[in-house]
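Colleague: coords below, sequence missing:
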């Protein structure tokens, strides 16, 4: 494996395209790359659909923004995005464009193909393709993705799942993990929480209140967890299921044991004070919240959903894995952690070491930089060995 990249005469211009730079998995990865890429080799830029930036950006990062019209139908929004991308690519083509979110991969590939510019395109996928690229989108994807210099998946399972879903084993699909800025995570965790936490053991979950996350299963499991331990569940995030979940919490008699804490720009102080992290999703890509919890030394219980948790958690050593939808198995794992505090602390210590070695910037940033360099120079060999 090559340890250092040959320095180009001028840094390679790399544009990262994401809808907006607010809190979310793709957005966190984008912010980390914009901040940490080696400036001798790369000149990173940012392209947005909406001018919403909630991360501190280095002053040398150039920002472009579409500010798409409100009220357009989805097809019209897509057409507008493709046209905007095509125009600025024709006017000022960079060396590489990285679409950071599945929702924008196909418009980006279509715009680059129709711009007729010699721009390398990298498409990043971070969620189950059977959920994101189904029906007409699957047909569009199979037309557009072959023009990508490579496709990045943030877990090995997702890379395999992507190939199988699109029935295209020859496509250059690479597993490049999310870069995790451990210094940032620990620094932000040292801040004070924005609200008072209960004195009882805290179980924390974080993510959009949406069907994918299966909070209904989590609450069913937590009813049993709480009755045996007196623990309190704090759920960080907001979304369309908030009202339904409040009703379910009341129905299950958990109103004094569960807090829907809403969205927090910085969830790390709350996660860092927890005894356990829970994830009950039916599908993922490589969940950043789980990564960050383990990086902070918090043992975790997660569903072994496609894809990612089984590559983050070492089952029985840094946490436990359970079948999707199995509230009893989730509760069993949580009770094993919460009723054996010394074992939980040992799991947390092992988790911190594992995440640092596998997902810290020292490991993941070179893999990203090799991929960007190979895309710009036309190489399609894997950046990982």
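Modeller: Thanks, I have the structure now. Everything numeric in this text was worked out from a predicted model, so none of it was measured.

Colleague: Please make it C-alpha for all contacts and neighbour counts, starting now.
Modeller: OK.

Colleague: Could I get the full set of strands for the stretch 51-200 of the chain?
Modeller: For the stretch 51-200 of the chain, strands defined by DSSP state E, counting those that start in this stretch occupy the ranges 62-65, 96-99, 120-125, 150-153, 173-175.

Colleague: Quick one: list the elements packing against the longest one.
Modeller: Using 3 or more CA pairs under 8 Å, 6 or more residues apart in numbering; DSSP states H and E as the contact test, the elements touching strand 120-125 are strand 96-99, helix 102-115, strand 150-153, helix 361-377.

Colleague: Can you tell me what sits against the second one?
Modeller: With contacts defined as CA atoms under 8 Å, 6 or more residues apart in numbering, helix 102-115 is touched by 17-19, 78-79, 81-83, 85-87, 89-90, 99, 119, 121, 123-127, 132, 140-141, 144-145, 147-148.

Colleague: Work out for me the element the closest residue to residue 44 other than its chain neighbours sits within.
Modeller: Once flanking residues are discounted, residue 44 sits nearest to residue 14: 4.8 Å by CA to CA, 6 or more residues apart in numbering. Following DSSP states H and E, one finds residue 14 within strand 12-18.

Colleague: let's bring in a second one:
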């Protein structure tokens, strides 16, 4: 039997977040006979589970001005560990990994996973860096078809190197977590609505609260929001202004939101942008109907409109409220058990992780023409 291929996975942390969840799920399910993974973290923060057999390396990254030091440390680590292939999981790690690989002779293969629209890059370094380092990547993987299409448009000379693989969901772990006891119970009779995600502008909780106020004028519903972030105080003020203090609960970061999600009648997501939202996938896997904006990207590839939920226009509180009311007043979304099973099959980690294994192994086994270091996208011709 051949030896497993050494794989280095690079992540900012293994704490809360979609890219971090992806790394944790991949590490837990990857076939050790095919790939032997090691994990590199910018910062030593472990919220998600990490298998005991995985070697952990930390780079001590703190602020953006530490980036040069982080790049140097990662380059040194790559030279020492000599992985056959590297997988970086988000824009920040993609940029640092690409810079670290520059100058390494006979460098390992590199797969860059992109989990969100490049339009959302929140720093010059990410935006500029993506244009510089992505031509060095052997494969660029989007987590939804819509996102990959956007990447092909944005980085058109690299289009042939791009593919799509969805976020893997560990169905057994999710089912177990959803059955864990939780002491939190609704305050009132009536339907329970739930949302899960960081309290930031992208998620548009302001629109969700505005829509929920209209729902509350007709239905005695309760809304739970799991997550924390920079907009918490602003949302607390809006909740008071809309007189929703008795019906909306900001629950903060929950290590296991799935036990709470399982209690809910409806899952809500009001984002302006996404990549492929894990919380929405998990709600659908648990058989919870959803009302979500049809934002770029992901929701329309997850929710089957009028079957497992409703898709509404981005930024339209009236349409969002009307969809919530329709979902609550009819049982039609609960009857399509085969449709929810279709969602489970598509995102099942047993299937998706095998696809990741195939892609990673294929990159190592195939011959490539060595890309040049540090050429901008505009200078690169498709391979």
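Modeller: Done, it's in. The structure displayed is predicted, hence computed values, not measured ones.

Colleague: circling back to that earlier point, so of the contacts of helix 102-115 of the first structure, which ones are in helices?
Modeller: 78-79, 81-83, 85-87, 89-90, 132, 140-141, 144 (DSSP state H).

Colleague: From the residues you listed, keep the buried residues only.
Modeller: In these, burial by neighbour count holds for 78, 81, 82, 83, 85, 86, 89, 90, 141, 144, counting by 16 or more other CA atoms under 10 Å.

Colleague: The fourth one matches what in the second structure?
Modeller: Translated: residue 83 of the first structure. In the second structure, the residue paired with residue 83 of the first structure is residue 72, using TM-score structural alignment.

Colleague: Look up how far residue 129 of the second structure lies from the closest residue in space to that match that isn't next to it in sequence.
Modeller: Nearest residue to residue 72 of the second structure in three dimensions, chain neighbours excluded: residue 100, at 6.5 Å (CA to CA, 6+ apart). Note on residue 100 of the second structure: its distance to residue 129 of the second structure, by CA to CA, to the nearest Å, is 12 Å.

Colleague: Contact partners for the aligned residue in the second structure for residue 149 of the first structure?
Modeller: Under the alignment (TM-score structural alignment), residue 149 of the first structure pairs with residue 138 in the second structure. Counting by CA under 8 Å, 6+ apart, residue 138 of the second structure touches 109, 110, 111, 161, 363.

Colleague: go on, residue 287 of the second structure?
Modeller: Residue 287 of the second structure neighbours (CA under 8 Å, 6+ apart): 334, 337, 340.

Colleague: which position in the first structure aligns with the last one?
Modeller: In this case it means residue 340 of the second structure. In the first structure, residue 340 of the second structure lands on residue 352 (TM-score structural alignment).

Colleague: what about its match, how many residues close to it?
Modeller: When neighbours are counted by other CA atoms under 10 Å, residue 352 of the first structure registers 21.

Colleague: I'd assumed it was in a strand, is it?
Modeller: No: using DSSP: H, G, I helix; E, B strand; the rest coil, the assignment for residue 352 of the first structure is helix, not a strand.

Colleague: Does it touch residue 295 like I think?
Modeller: Yes: if you go by CA atoms under 8 Å, residue 352 of the first structure and residue 295 touch, sitting 4.6 Å apart.

Colleague: Which helix or strand contains the aligned residue in the second structure for residue 243 of the first structure?
Modeller: Under the alignment (TM-score structural alignment), residue 243 of the first structure maps onto residue 233 of the second structure. Following DSSP H and E, one finds residue 233 of the second structure within helix 232-241.

Colleague: Check which helices and strands that helix sits against.
Modeller: Short answer (3+ CA pairs under 8 Å, 6+ apart): helix 232-241 of the second structure packs on helix 205-216.
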